[in-house]
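> got a structure for you, letters missing:
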């Protein structure tokens, strides 16, 4: 289940998703979630860009959630449009947006990306 830094981690079960989120929370890492579907044209177009950003920003955790597989997770995040990107750190949502916009995606990653985030941010939010 563990993936190397710089890779997109596809979560196929709720247990996998929960484990990745818990691991990122413990490390204080930025989590970027791509909520997508197999039939969404924009989702298919942004996928290689998302993978490129995962390599470019290896201190963040890049998750991919197919909402057809993980309806329960999609419902928890109130996903209704695709692709939807969520930016989460220490259990709290920093930002989210809808759309396959590579520039907006990278700008938002840069806004929250901190190398060594767990040691630099100091205080963690409590669950």
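Perfect, I can see it now. Quick caveat, the model's predicted, so the values are computed rather than measured. Residues are numbered from 1 along each chain as shown.
> From here on, just use CA atoms for contacts and neighbour counts.
Will do.
> where exactly do the strands run in this structure?
8-11, 30-36, 61-66, 84-89, 92-98 (DSSP state E).
> Residue 112: which of those strands is closest?
Comparison of those against residue 112 by C-alpha to C-alpha identifies strand 30-36 as nearest, at 7.2 Å.
> same for that closest one, what does it pack against?
Other helices and strands packing on strand 30-36, by 3 or more C-alpha pairs under 8 Å, 6 or more residues apart in numbering; DSSP states H and E, are helix 14-27, strand 61-66, strand 84-89.
> let's go with 6 Å and repeat that
With contacts defined as 3 or more C-alpha pairs under 6 Å, 6 or more residues apart in numbering; DSSP states H and E, the packing partners of strand 30-36 are strand 61-66, strand 84-89.
> Tell me where the longest helix sits in the chain.
The single longest helix within the chain, with elements called by DSSP state H, is helix 41-56.
> Hey, what's the angle from that one to strand 61-66? Just curious.
On the basis of axes from the mean of the first three to the mean of the last three C-alpha atoms, to 10 degrees, helix 41-56 is oriented at 160 degrees to strand 61-66.
> this is the comparison structure:
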């Protein structure tokens, strides 16, 4: 997936940057999944990040997992290494109620 394709996405989307071997990413999967259950209208796209992956650099991802919350391809907010379901739910709720600038 390219940044241009992401910018063309319609509706609400969470892009999750991470790596399959990343311990922080594995630990966060349960809380990410649980938070997203309450938002069936939100698309969840996982992006495998790492050396040679340009998309993560284009989004200035430095730590995994990084969740980027988008509305119609426009970034509204992001969370880096979330550790509680409530923080993700709060961001999803805010995303549902915001309009991009």
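Yes, it's here. This is a predicted model, so every value here is computed, not measured.
> TM-score for this pair?
Overlay of the two chains. TM-score (TM-score structural alignment, normalised by the length of structure 2): 0.78; 99 aligned residues with a C-alpha RMSD of 2.7 Å.
> how about the helices and strands packed on strand 30-36 of structure 1 in a markdown table, adding mean neighbour count and distance to residue 31 of structure 1?
Shown next, in a markdown table, are these (neighbours: other C-alpha atoms under 10 Å; distance: least, C-alpha to C-alpha, whole Å):
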| stretch | mean neighbour count | distance to residue 31 of structure 1 |
| --- | --- | --- |
| strand 61-66 | 23 | 5 |
| strand 84-89 | 21 | 5 |
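> Including distance to residue 43 of structure 1, could those strands go into JSON lines?
Conversion of these to JSON lines gives the following (distance: least, C-alpha to C-alpha, whole Å):
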{"stretch": "strand 61-66", "distance to residue 43 of structure 1": "10"}
{"stretch": "strand 84-89", "distance to residue 43 of structure 1": "9"}
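> Of all those, which one is nearest residue 51 of structure 1?
strand 61-66 (8.3 Å).
> Of the helices and strands packed on strand 30-36 of structure 1, give the one that comes closest to residue 26 of structure 1.
strand 84-89 (10.0 Å).
> what's the closest one aligned against in structure 2?
Mapped onto structure 2 using TM-score structural alignment, strand 84-89 of structure 1 spans residues 66-71.
> mean shift between the matching stretch and structure 1?
Superposing on structure 1 places stretch 66-71 of structure 2 at an average distance of 0.8 Å from its equivalents, by mean C-alpha distance after the TM-score superposition for structure 1.
> just how off-centre is that stretch within its chain?
Averaged C-alpha coordinates place stretch 66-71 of structure 2 at 4 Å from its chain's average position (C-alpha atoms, centre = their mean, to the nearest Å).
> what does that stretch contact?
The contact list for stretch 66-71 of structure 2 (C-alpha atoms under 6 Å, 6 or more residues apart in numbering) reads 11-17, 75-80.
> ok, those residues vs residue 99 of structure 2, which is closest?
Nearest member of the contacts of stretch 66-71 of structure 2 to residue 99 of structure 2, counting by C-alpha to C-alpha, is residue 76, at 8.4 Å.
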